[in-house]
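Chemist: mind looking at a prediction? Sequence and model below.
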Amino acid sequence: MNAPVTFDTKSLNGGLAERLVVIGNGMAGCRAVEEILARDPARYSVTIFGAEPRVNYNRIMLSPVLAGEKAFEDIVINGDDWYADNGITLVSGDPVVSIDRASQVVIAQSGRTEAYDRLLIATGSDPFIIPVPGKDLAGVVTFRDLDDVDRMLAAAEKGGSAVVIGGGLLGLEAAHGLSLRGMSVSVIHLMPTLMERQLDEAAGFLLKSELERRGQTIVTSADTAEIVGKDGHVSAVRLKDGREFAADIVVMAVGIRPATALAKAAGIDVERGIMVDDHMVTSDPAIMAVGECIQHRGACYGLVAPLWDMCRALADHATGSPSGYEGSVTSTKLKVSGIDLFSAGDFSGGDGAEDIVMRDASRGVYKRVIVRDDRLVGAVLYGDTADGSWYFDLLKKGEDVSGIREALIFGQAFAAGGALADPNAAVAALSDDAEICGCNGVSKGKVVGCVLGGAHSLDAVRSACKASASCGSCTGLVESLLSLTLGGEVESGPKTLCKCTKFTHSDVRRLLIEKQIKAIPQAMQELHWTTPDGCASCRPALNYYLLCAWPGEYVDDQQSRFVNERMHANIQKDGTYSVVPRMWGGLTNPKELRAIADVVEKFNAPMVKVTGGQRLDIFGIKKEDLPAVWADLNAAGMVSGHAYGKSLRTVKTCVGSEWCRFGTQDSTGLGVKLERMTWGSWMPHKFKIAVSGCPRNCAEATIKDFGVVCVDSGYELHVGGNGGIKVRVTDLLSKVATEEEAMEVCAAFIQHYREDAWYLERTAPWIERVGLEAVKSALFDDPDAVARLAARFRHSQQFMQDDPWAARAAGDESELHQHLAEVRPLILETAS
């Protein structure tokens, strides 16, 4: 290796900026340019060659793109404006194929040449393809760039089976994404332990068990013999022991190798990687290299965090103030399918090493730290990674831990003397150079600097220094730093669902779908609930969100409902209940009135009252009589009015054109149709509809959640009204010409509200929070949106309206179910 040389080519070029050519438009190459620009923005004229026809994006976020959690636009690091603003020439989709070191020129695939004063090689790594028969078949892909993701998405659209060869991080992320896309996935891993470079045997076993519980097939100690094809396309993977797994696509994720071919062909010193010194300079003093393609002091790095250290050292050297890179102690903080994992250092144990282990089976938590000579040398955390940064800081600094040996496994708060009352204590104790965001190489000191510089919210910090802007696993640390730095001045974001979780309502709704969570205990485990069984706030919310997300799959948890919903009755202050049977659109008939009168007499109900929603409320019913009351009402064809549920309550109507001299449309008939369409639908909160037959608005449609005002030309549809403590007049959503259109928009609006609002949020505060234009956009920007939302509503209704609607009190309900079977055809008939 040559000693580093500092160039002063400005004097050679008549004072012009030096020509810096970068081979590689990935994370390492562009980060190095960012660091150089931060130190001396005028020093270089920069040209970047990229093999992909795209701007610089975050490659480690390809997994969320595959899983459908993000779009490409969400993972772009530097868009077109960054290149333009900094005077950078980007040559995309035209990779460099050779380097003429004598002439200091690079030649691209297109034949384009570019002279350089300084050359930076940042070619990254190449995926390793195991040399087995069938490896070149169509349908065998790797997982390294956006084109690979597109190929996997195309396969997933057709459905079928996928086999992922390799149980490392990339392989498991590919398997997770394909599974979310609906494919049946098998993971084949050569070693006995998944992610054996990051996890020990115990943590690997927990990970394997959890992935299998989610429906993936995990096969370890499995050696691939052949990829079987049919008509030139992959059809199966066969193992050496004879087992065979069907495959419509095979993802090779068995490892990476430094991409050194270009440097080697140019005569630059190469071993496993391109050899560099502490200043990231190669054997040619005019050529630097950085990232996964390099070898430094015998080590090659495949993780993101070391790249940032390399780029800082490279930029220091390239701008005349060399510092030097001394290598990196690597840590891995991961989220595999929503499972928290952390590993750092050497966890192999052995002579002279002491293992300290904690297992908490009920929480699915496993922790192991390895101590040698009173120094922490390794750590593996599964299920609870909150102390990962602290362990990593201890490991990097080689601090003596003998004084906290007994408390070490329990985390920083215990080691600091049990200061559990302050959740920020662990973060406050971190040093300024402690790593907060591994994805973007951001230290605690940098985050604090951004906050002091005016970034007073999580989004502002993300914009200022990119901490928490990628995978999001460090969000809690960043929020703690915001709180510590600003005290009470932190700009608050959305409130968390309840005290049991740090997630907001929106986060929980999104994660239930992304992670395919279909049970309340699973939600609490995977989303790190801080209480064993939740509370009265979160359990009903989780139950509703799961019902909404997985109609027909999730089984309604009655014990997670409020008592009124469980009993199908409103509890009154004397301990008795009131019962409200449904009257479609406010209409009734002698049979229904007779049934109500009979119930009142039979059970000595002391009062019957007409409600504001045009129904009869029967008061004073004893709890033990509720099943029998509902049996009698069901026998008359009457179902629950849900006057006590977070659901459709009433559809209030006026008499409309049939009787009223001012009526313009059949408001009563439309009200009945709307109620039959929407009854039994669980909502974030109570939901009321009204249909007024003319603009005189006798049904008070303009203070309802969904109101229809009939006019000569058709129907005005109003939303977001509230006639309660805080009166809110509706907003005009749209105008339609026919009843069918009114019903379709109503169904679409309700479904959007159900899918977007937070639990216990009425339509009025929901619309005030998100804005009427956002609601209109969701319904009308796409001409097919209303039809899709309405279809989802109808799909969920077939499960909700099929649910027994009578009281859920303890006792024999066989007689009740017999009555239900008799009246069900009448109740479920369409209004047409």
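Modeler: Sure thing, it's come through. Numbering: from 1, shown residues only.
Chemist: make it CA atoms for all contacts and neighbour counts henceforth
Modeler: Noted.
Chemist: neighbours around Asp802, how many?
Modeler: Neighbour count for Asp802, taken as other CA atoms under 10 Å: 11.
Chemist: apologies, that question was intended for Arg297.
Modeler: 11.
Chemist: list the contacts for it?
Modeler: 277, 327 (CA atoms under 8 Å, 6 or more residues apart in numbering).
Chemist: any idea how far Arg312 is from it?
Modeler: Remark: distance between Arg297 and Arg312 (CA to CA, to the nearest Å) = 17 Å.
Chemist: same question, Lys623
Modeler: 72 Å.
Chemist: can you give me the helices in the stretch 601-750 of the chain?
Modeler: Ranges of helices in the stretch 601-750 of the chain, per DSSP state H, counting those that start in this stretch, are 626-635, 667-678, 739-756.
Chemist: most tightly surrounded among these?
Modeler: Among those, helix 667-678 has the highest mean neighbour count (mean count of other CA atoms under 10 Å), at a mean of 24.
Chemist: which other helices and strands contact that helix?
Modeler: In terms of contacts (3 or more CA pairs under 8 Å, 6 or more residues apart in numbering; DSSP states H and E), helix 667-678 is packed against strand 648-653, strand 687-692, helix 739-756.
Chemist: now do 6 Å
Modeler: Judged by 3 or more CA pairs under 6 Å, 6 or more residues apart in numbering; DSSP states H and E, the packing partners of helix 667-678 are strand 687-692.
Chemist: which one's more surrounded, Lys623 and Arg312?
Modeler: Taking neighbours as other CA under 10 Å, Lys623 and Arg312 compare with Arg312 leading, 23 against 17.
Chemist: so what's that one closest to, chain neighbours aside?
Modeler: Closest residue in space to Arg312, ignoring its immediate chain neighbours: Glu35 at 6.3 Å, by CA to CA, 6 or more residues apart in numbering.
Chemist: doesn't the one you found belong to a helix?
Modeler: Yes. The assignment for Glu35 is a helix, going by DSSP: H, G, I helix; E, B strand; the rest coil.
Chemist: tell me how far it lies from Ala28.
Modeler: 11 Å.
Chemist: please apply the same query to Arg59.
Modeler: Arg59 sits at a distance of 10 Å from Ala28 (criterion: CA to CA).
Chemist: do Leu307 as well
Modeler: Distance from Leu307 to Ala28, by CA to CA: 6 Å.
Chemist: the more surrounded of the two?
Modeler: Shown here are Leu307 and Ala28; by other CA under 10 Å, Ala28 has more neighbours (26 against 23).
Chemist: putting a second one here so we can go through both:
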Amino acid sequence: MVNAPVSFSDKTAASALRERLVVIGNGMAGCRAVEEVLLRDPARYDVTIFGAEPRVNYNRIMLSPVLAGEKAFDDIVINDAAWYADNGITLISGDPVVTIDRATQTVIARSGRVEPYDKLLIATGSDPFIIPVPGHDLGGVVTFRDLDDVDRMLAAADKGGSAVVIGGGLLGLEAAHGLSLRGMQVTVVHLMPTLMERQLDEAAGYLLKTELERRGQTIVTGGDTAEIVGADGHVSAVRLKDGREFAADIVVMAVGIRPATGLAKAAGLDVERGIMVDDHMVTSDPNVLAVGECVQHRGACYGLVAPLWDMCRALADAITWDGATGSPSGYEGSVTSTKLKVSGIDLFSAGDFSGGDGAEDIVMRDAARGVYKRVVVKESRLVGAVLYGDTADGNWYFDLLRKGEDITDIREALIFGQAFAQGGASLDPNAAVAALSEDAEICGCNGVSKGKVVACIAGGANSLDAVRSGCKASASCGSCTGLVESLLALTLGEGAVESGPKTMCKCTSFTHSDVRRAIVDKGLRSIPQVMQELHWTTPDGCASCRPALNYYLLCALPGEYEDDQKSRFVNERMHANIQKDGTYSVVPRMWGGLTNPRELRAIADVVEKYDAPMVKVTGGQRLDIFGIRKEDLPAVWADLNAAGMVSGHAYGKSLRTVKTCVGSEWCRFGTQDSTGLGVKIEQMTWGSWMPHKFKIAVSGCPRNCAEATIKDFGVVCVDSGYELHVGGNGGIKVRATDLLCKVETEGEAMDICAAFIQFYREDAWYLERTAPWIERVGLDYVKAALFGDPQAVSRLATRFRYSQRFMQDDPWARRAAGEHAELHQHLAEVRPFQMETV
């Protein structure tokens, strides 16, 4: 039996000798307990940590992203070597303790090293359960508990082939997801009829199974493994008791875990399922404590991380107590919640959803959105919740459940979430976070409450990265990032929050730069492939990410990737700008601002034929035809195309205009043929899809009549040649250009223009104009890319001209009359990610 709560003696930080604290286990629980001790009394103990693995402490929760290729080992390290050194901790890695001698208060390591202790902390975690079926000891049968297991799975995935994962719980599904992303054909064999049956009810389990099958995995529920078949000492298949057989180059056992109690049992400590501990995490020996998955507290063993953090806090309170205040309160057990770390699948479960006498189920299903919600209420208290497809209210439900609050007043709106229950669907998301209690859990991976996050922010953390460094919230899987950002905004105000790299959109945790790099590095070839590889959280993307992905793929794969018109803004698809009355304006291209009688007649004919109420000269020296009805757009473009006029892209993320003055041909101040050069540049660059709209101007002399110094690329003609300017913007926030360089010839000016545009295409984020792009990366960065290598301009200009062969051939610009069936089809389509205005 466990001793009664220990009476801790009064000790002071001024003790002549520090007590010796030895920790068995360099994992998350052992090191977290040490962290908590150091927070309370850093001078109390001399700490020695024994670890079985030859590594520093890392986040085992994040092994799944390492397997999936989302993170590297360095990304999941919790405490690096410097942490041990800075805190005077002796780390003995790769040398596990094999014996505890309680009589002499020493531990003996496998190497024979003997270490004395005053307090001993056992944090040995758990061991994976291996089904004792024939063939379980064959080569290629692995578990999923540490980095070595991940390395074995990665080695198998590099060879390709098939994988069988035995076990459809959290770990099994995460292993299956990672191996699938690595290119293996994956089969999941699960004994029970429902995946994750401890966390999900039958309906949510079915939705999960359906989604995993849609991703290409084979899911076998009710599958009882009879034998692991091998050849030449290595696994080759898994056979079920019903006779079915599945090929396997690797088998992952993920059927459960057991508390690692062997060391404690051999030392004579009280052990049942786990090492028996009291509320202060003290074992049957008052000098030996235990924490984590290896313990049993009030009859319960925990395999999730949140209870471990509660245990560590209780333990640290106890062994640093100085006797001057009331006794430490101790650990009272935990209510747990679960989230699946498979990107693109939103799943949350907490509490008891088994129902039973007196329990009432409230269920909401939205088949079209793939959303399922079930809450279980008993005696006016929330006792369980299962959310699939929409987990935004998970923290709120968990807070209600954990506190046992009376939900009578919000009973009718409970299933619809916090916004409805607390005042209507228009509730600001930040207000929902503000309504959470101070002890509400924000970051489950690291056990960080709302109060701790707010305290961290109040202490000076004014950015997401600063919060991650200060209190570790959002530092692991990242699923709580939105909550942390809301707390930053609530605590500091929107304007005071330092912005770091923003994710591409709400559908992904990756930035624009991450996505662009992944497309090239991983050889991604389509929007669905990008979404699958980078684990989009929505099935089809949104109005922000689909146009960006389409552009990034088009830019990276000219001639190979087929432009996805459905992923373009509707204005780009119709080559027209929607106006406030619902009609459209059409802008045909006029090269360098020049026109001729044929083009003017064609425009006049269109205006009369389609009863356009207004024609206006634009700032870019073109004619804008207003008031065209939507149904007339295909015919309008057919008539203009017949006269040889192509789209002016006045609506697109592309080259808009090349503005010119008359230059040396007519103006007495002109130094060069600015009009002629402007026409050549526009003919070279027209139709260029870009991150944002792009404007060029060529001024014939320093008087700058074409306003070249507020354009994305500007040419100012001078007596000795041409000054080339970049990064200007004449919009709401006016920005004058930066001088890029001076050249002597038109050919040089055109080559550098092409090279600059190509570098901008390849480096900037979608919807980032050249002005903010240059302010973000710096002019020196641009110059280094263009001029750091003597061949850089030539290479970039060549890539530009090559890609123009495909980008210029836009589907509307050169169509003759009668070839616009595709446009009619596009006009009729409605997709949720399209936008009627840009």
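Modeler: Thanks, I have it. If you're wondering where the values come from, they're calculated on a predicted model, not measured in any experiment.
Chemist: give me the TM-score for these two chains.
Modeler: Here the superposed chains carry a TM-score of 0.78, computed using TM-score structural alignment, normalised by the length of structure 1; 793 aligned residues with a CA RMSD of 5.4 Å.
Chemist: rewinding a little: now the common contact residues for Leu307 and Ala28 of structure 1.
Modeler: By the contact definition CA atoms under 6 Å, 6 or more residues apart in numbering, Leu307 of structure 1 and Ala28 are jointly contacted by Gly291.
Chemist: show me what counts as buried in stretch 146-158 of structure 2.
Modeler: Neighbour-count burial for stretch 146-158 of structure 2, counted by 16 or more other CA atoms under 10 Å, picks out 147, 149-150, 152-154, 156-157.
Chemist: and those residues as a markdown table, adding secondary structure?
Modeler: As requested, those are exported to a markdown table (three-state DSSP):
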| residue | secondary structure |
| --- | --- |
| Leu147 | helix |
| Asp149 | helix |
| Val150 | helix |
| Arg152 | helix |
| Met153 | helix |
| Leu154 | helix |
| Ala156 | helix |
| Ala157 | helix |
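Chemist: looking at those, which is nearest Pro328 of structure 2?
Modeler: Leu147 (36.2 Å; CA to CA).
Chemist: what's the local residue count around the nearest residue to that closest one once chain neighbours are set aside?
Modeler: What sits nearest to Leu147 of structure 2 in space, not counting adjacent residues and going by CA to CA, 6+ apart, is Leu63, at 6.9 Å. Using other CA under 10 Å, Leu63 of structure 2 has 26 other residues around it.
Chemist: and if you look at Thr475 of structure 1?
Modeler: Quick note: Thr475 of structure 1 (other CA under 10 Å) scores 18 neighbours.
Chemist: residue in structure 2 matching it?
Modeler: Counting by TM-score structural alignment, Thr475 of structure 1 lines up with Thr481 in structure 2.
Chemist: next, work out how far apart its match and Ser463 of structure 2 are.
Modeler: According to CA to CA, Thr481 of structure 2 and Ser463 of structure 2 sit 11 Å apart.
Chemist: please apply the same query to Ser15 of structure 2.
Modeler: In terms of CA to CA, Ser15 of structure 2 sits 40 Å off from Ser463 of structure 2.
Chemist: the two - which one has more neighbours?
Modeler: Ranked by neighbour count (other CA under 10 Å), Ser15 of structure 2 and Ser463 place Ser463 first, with 20 against 10.
Chemist: what is the burial count for the nearest residue to that one once chain neighbours are set aside?
Modeler: Closest residue to Ser463 of structure 2 apart from its sequence neighbours, by CA to CA, 6+ apart: Glu498 at 4.8 Å. Using other CA under 10 Å, Glu498 of structure 2 has 14 neighbouring residues.
Chemist: repeat for Val22 of structure 1
Modeler: 28.
Chemist: my guess is it meets Leu120, correct?
Modeler: Yes. Counting by CA atoms under 6 Å, Val22 of structure 1 does reach Leu120; the two are 4.7 Å apart.
Chemist: that older thread, which residues do Arg59 and Ala28 of structure 1 both contact?
Modeler: Shared contacts of Arg59 of structure 1 and Ala28 (CA under 6 Å, 6+ apart): none.
Chemist: how close does the most centrally placed residue in structure 2 get to Ala797 of structure 2?
Modeler: Nearest to the geometric centre of structure 2 sits Ser509, at 1.6 Å (CA atoms, centre = their mean). When distance is defined by CA to CA, Ser509 of structure 2 is 33 Å away from Ala797 of structure 2.
Chemist: can you check Arg622 of structure 2 too?
Modeler: 27 Å.
Chemist: need the counterpart of Arg656 of structure 2 in structure 1.
Modeler: In structure 1, Arg656 of structure 2 lines up with Arg649, judged by TM-score structural alignment.
Chemist: what's the match for Lys396 of structure 1 in structure 2?
Modeler: Lys396 of structure 1 maps onto Arg402 of structure 2 when the alignment is built from TM-score structural alignment.
Chemist: and that match, helix, strand or coil?
Modeler: Here Arg402 of structure 2 is helix, with the state taken from three-state DSSP.
Chemist: what about it, how many neighbours?
Modeler: Arg402 of structure 2: 20 neighbours (other CA under 10 Å).
Chemist: do the same with Ala421 of structure 1
Modeler: Ala421 of structure 1, neighbours per other CA under 10 Å, totals 8.
Chemist: Leu427 of structure 2: helix or strand, and which one exactly?
Modeler: For Leu427 of structure 2, there is no helix or strand it lies in under DSSP states H and E.
Chemist: so who does it touch?
Modeler: Listed by CA under 6 Å, 6+ apart, the contact partners of Leu427 of structure 2 are Ala419.
Chemist: how much space between it and Asp409 of structure 2?
Modeler: Per CA to CA, Leu427 of structure 2 is found 18 Å from Asp409 of structure 2.
Chemist: and Ile752 of structure 2, by the same measure?
Modeler: Ile752 of structure 2 sits 68 Å away from Asp409 of structure 2, going by CA to CA.
Chemist: make JSON lines out of the buried residues of stretch 146-158 of structure 2 and add distance to Ala43 of structure 2.
Modeler: Converted to JSON lines, the buried residues of stretch 146-158 of structure 2 look like this (distance: CA to CA, whole Å):
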{"residue": "Leu147", "distance to Ala43 of structure 2": "33"}
{"residue": "Asp149", "distance to Ala43 of structure 2": "37"}
{"residue": "Val150", "distance to Ala43 of structure 2": "38"}
{"residue": "Arg152", "distance to Ala43 of structure 2": "41"}
{"residue": "Met153", "distance to Ala43 of structure 2": "43"}
{"residue": "Leu154", "distance to Ala43 of structure 2": "43"}
{"residue": "Ala156", "distance to Ala43 of structure 2": "47"}
{"residue": "Ala157", "distance to Ala43 of structure 2": "47"}
